[in-house]
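Student: Quick one, what's the 3D model for this:
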Amino acid sequence: MTQVMETMQLEFSEKLSAIDNSKALNELRVEYLGKKGKVTGLMKEMKNLSNEERPAYGQKVNELRNTIEGQIAELEAELSKKALEEKLAAETIDVTLPGRTLEIGGSNPIDRIVEDIEDFFIGLGYEIKEGYEVEQDYYNFEALNLPKSHPARDMQDSFYISEDILLRTHTSPVQARTLEAQKGEGPVKIICPGKVYRRDSDDATHSHQFTQIEGLVVDKNIRLSDLKGTLELFAKEIFGSEREVRLRPSYFPFTEPSVEVDISCFKCKGSGCNVCKQTGWIEILGAGMVHPNVLEMAGFDSKEYSGFAFGMGPDRVAMLKYGIEDIRHLYTNDLRFIDQFIPTEDGGEQ
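Tutor: You can find the predicted model right below:
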């Protein structure tokens, strides 16, 4: 029997030397040390031995078991160490390599223009005021010199929720509410950015929802020349220092006198092109002196106070500044469009 054990030991050692993974090692353990394993089978031979032979035989079998268990444990430790080293090697980080570049997103052109306009007017001492997108008819129209029978209401085809509630058609209600809150005491110097809604066709230049920024200044001795000077500074800041401004007579119910404001074409420098429709000028906003009725309804003495107001669409400003031909590009969130406005390292755009 001793010869059988020695042969089994040699056979095990040969098989063990060929093992290179934990799964195969476990299978070899079961083959020799399992309930039906070869070493366990040797113990069953004790029933065929005399009482005198059993102790020595049992000792030899236990020695064989201990030897095999020790060899298995030793190889198991080596395999575990090797697996750990391979894992560490695979996950090694080379700290000398350059870091991964994070992709920088780009803001929508409207957001960029709104921020630029806000920064400009904040620099002139204006406050930013925001209001309700769902507004009362009174503040949207009547407080702005547009009573229910006024024909100018037809100029703004509105989304009514009820007889007296609608989606605001301009940000002017913010001006009306601000004036009312002042209780007849100036000065007032605000801009009002926000979304507005009108029942308009969705084509290349119109949308039922768009962004608007309006400005309002009310104080003593405010004149039309103050408005013109402000708008000249604005045009040069947004469109370039060479821009010129002209005012054309117009009509708005809440201002008197009212003007349309044009800037000299930044593409052709006034010689005429497709952008300015061969006129040399581009219309950018409407403005005027605040109508006395608007001041009086808000509690201001129109003989003591005067003011000017203006309103522009950042959508249109963005289209002009960046040469965007279709307003719908501003709202579709198409990354192929937005990525064109990602800032570069030198402060420009891609």
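Student: CA only for contacts and neighbour counts going forward, please
Tutor: Will do.
Student: and the residue nearest the centre of the chain, which of the three is it?
Tutor: Centroid-nearest residue in the chain, with CA atoms, centre = their mean: residue 107, separated by 7.0 Å. Secondary structure state of residue 107, per DSSP: H, G, I helix; E, B strand; the rest coil, is coil.
Student: wait, what's in contact with the nearest residue to residue 270 once chain neighbours are set aside?
Tutor: In this structure, residue 270 finds its nearest non-sequential neighbour in residue 280, 3.8 Å apart by CA to CA, 6 or more residues apart in numbering. Applying CA atoms under 8 Å, 6 or more residues apart in numbering, we find residue 280 in contact with 264-265, 268-273.
Student: Next, the residues that contact stretch 330-339 from outside, please.
Tutor: Outside stretch 330-339, the residues touching it (CA under 8 Å, 6+ apart) are 105-110, 315, 329, 350.
Student: List buried residues within the residues you listed.
Tutor: By neighbour count, with 16 or more other CA atoms under 10 Å, the contacts of stretch 330-339 hold 106, 108-110, 315, 329 as buried.
Student: Columns distance to residue 235 on top of those residues, output as TSV?
Tutor: Formatted as TSV, the buried ones among the contacts of stretch 330-339 follow (distance: CA to CA, whole Å):
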residue	distance to residue 235
106	24
108	21
109	17
110	17
315	15
329	24
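Student: Taking those residues together, which two end up most distant?
Tutor: Comparing all pairs in the buried ones among the contacts of stretch 330-339 by CA to CA, the longest separation belongs to 106 and 315, at 16.7 Å.
Student: what helix or strand does the closest residue to residue 141 other than its chain neighbours sit in?
Tutor: Excluding its sequence neighbours, the residue lying closest to residue 141 (CA to CA, 6+ apart) is residue 147, at 6.6 Å. Element membership for residue 147, per DSSP states H and E: none, as it lies in no helix or strand.
Student: Is it correct that residue 147 is in contact with residue 139?
Tutor: No. In terms of CA atoms under 8 Å, residue 147 does not count as a neighbour of residue 139; the distance is 10.6 Å.
Student: One more, please, to line up against the first structure:
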Amino acid sequence: MENLLEQIKGYKEEIAATQQNGAAALETFRIRFLGTKGIVKTLFAEMKNVPAEEKKAFGAILNEFKQFAEDKYEQWKAGLESTEVESGTAFDYTLPGDPAPMGSRHPISLVKNDIIAIFRRLGFSVAEGPEIEDDFHNFTALNLPEHHPARDMQDTFYLHQNPDWLLRTHTSNVQVREMEKGKLPIRVICPGRVYRNETISARAHCFFHQVEGLYIDEHVSFADLKQTLYFFVQELFGNNIRIRFRPSYFPFTEPSAEMDISCLLCHGKGCNVCKHTGWVEILGCGMVHPQVLENCGIDSNKYTGFAFGMGIERIAMLKYQINDLRLFSENDIRFLQQFTGSF
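Tutor: Take a look at the predicted model:
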């Protein structure tokens, strides 16, 4: 105990000799003497080694030392605050807070919301479905049976095999689930994220976003499809945009087509973006294949329909003249700040 008393005496002399020397020194003093691992705590921990008959007297000495250190700290702190007020460096807590910076929606969300708003005006509702899907809803129901060569165009990420579960390659799986409900007519758009085993580059990524549409009713024709897409493109890009359809192939539609618009960057004159053709492909479309209708329990002799699908990134790149697909997913604040104020 005599050794502890000598230590306390030395610490008191050190505290008494300590001079006020700024906020940093004050914090150092607090940590050294009053912190959770400071000298006061350490001395109190020594109580277990003091003989029982001396604990009361030693406890009184410790409490007096603790009070001495705390008083020195509070005195120093008060003097420091007084000095700050006199010098004008003290913080005025009555001042209004700094304004929070205005955020913005992601460009993908902006374009998705624009697309949804346009098709809502045509009577389309929004349908969503799972991103982890079974083989039937992602491939087989869409006239893509096992070993079909068109599956190679949608190489994807499998999570389980036999049975096959995978990350969906398109939002067509949502269309299948809507058709299986049997509530006709159907007029839906299906936005969402999809995945494909692609090499990441300025023009491709292993995940991206789609909006697909489906309309099934009696007497639906290709003319209905064309007029729907004409309206959509002109609402999104303006009335001066030129549009063309090219024959194409998709297993789930027949006949099928790709739809191009005149390049927004060169206005149809030819540039690197449009590969000097003056045209940019924005979506694929066609009449729903009768086999797809039958796979989903819909009478193909009574009902017809059309479907279309587009990549939201492709639309956003054209709308905002962005030349690198990777910018959408890199979370670069310098890129995202350009859309502040957009809703």
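Student: After superposition, what is the TM-score?
Tutor: The TM-score (TM-score structural alignment, normalised by the length of structure 2) is 0.71; 262 aligned residues with a CA RMSD of 2.5 Å.
Student: The residue in structure 2 that the residue nearest to the centre of structure 1 lines up against: what's it in contact with?
Tutor: Aligned counterpart of residue 107 of structure 1 in structure 2: residue 105 (TM-score structural alignment). By CA under 8 Å, 6+ apart, residue 105 of structure 2 lies in contact with 339-340, 342-343.
Student: corresponding residue for the residue nearest to residue 141 of structure 1 in structure 2?
Tutor: Under TM-score structural alignment, residue 147 of structure 1 pairs with residue 145 in structure 2.
Student: mind checking how far its match is from residue 313 of structure 2?
Tutor: As judged by CA to CA, to the nearest Å, residue 145 of structure 2 and residue 313 of structure 2 stand 29 Å apart.
Student: Next: residue 285 of structure 2.
Tutor: 18 Å.
Student: again, but for residue 70 of structure 2
Tutor: 62 Å.
Student: mind listing the strands for structure 1?
Tutor: 127-128, 134-136, 159-160, 165-167, 188-197, 209-219, 245-252, 255-264, 281-290, 306-312 (DSSP state E).
Student: could I get those strands as JSON lines with distance to residue 54 of structure 1 and mean neighbour count?
Tutor: Putting the strands of structure 1 into JSON lines (distance: least, CA to CA, whole Å; neighbours: other CA atoms under 10 Å) gives the following:
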{"stretch": "strand 127-128", "distance to residue 54 of structure 1": "101", "mean neighbour count": "16"}
{"stretch": "strand 134-136", "distance to residue 54 of structure 1": "99", "mean neighbour count": "19"}
{"stretch": "strand 159-160", "distance to residue 54 of structure 1": "103", "mean neighbour count": "16"}
{"stretch": "strand 165-167", "distance to residue 54 of structure 1": "101", "mean neighbour count": "18"}
{"stretch": "strand 188-197", "distance to residue 54 of structure 1": "98", "mean neighbour count": "22"}
{"stretch": "strand 209-219", "distance to residue 54 of structure 1": "99", "mean neighbour count": "21"}
{"stretch": "strand 245-252", "distance to residue 54 of structure 1": "117", "mean neighbour count": "16"}
{"stretch": "strand 255-264", "distance to residue 54 of structure 1": "114", "mean neighbour count": "21"}
{"stretch": "strand 281-290", "distance to residue 54 of structure 1": "110", "mean neighbour count": "23"}
{"stretch": "strand 306-312", "distance to residue 54 of structure 1": "107", "mean neighbour count": "23"}
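Student: now those strands as a markdown table including distance to residue 8 of structure 1?
Tutor: Formatted as a markdown table, those follow (distance: least, CA to CA, whole Å):
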| stretch | distance to residue 8 of structure 1 |
| --- | --- |
| strand 127-128 | 91 |
| strand 134-136 | 91 |
| strand 159-160 | 94 |
| strand 165-167 | 92 |
| strand 188-197 | 88 |
| strand 209-219 | 87 |
| strand 245-252 | 104 |
| strand 255-264 | 101 |
| strand 281-290 | 98 |
| strand 306-312 | 96 |
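Student: Please name whichever of these is nearest to residue 143 of structure 1.
Tutor: Using CA to CA, the nearest of the strands of structure 1 to residue 143 of structure 1 is strand 134-136, at 10.2 Å.
Student: equivalent range in structure 2 for that closest one?
Tutor: On structure 2, the counterpart of strand 134-136 of structure 1 by TM-score structural alignment is residues 132-134.
Student: hmm, who's touching that stretch?
Tutor: 163-168, 173.
Student: Please consider this matter closed, and thank you.
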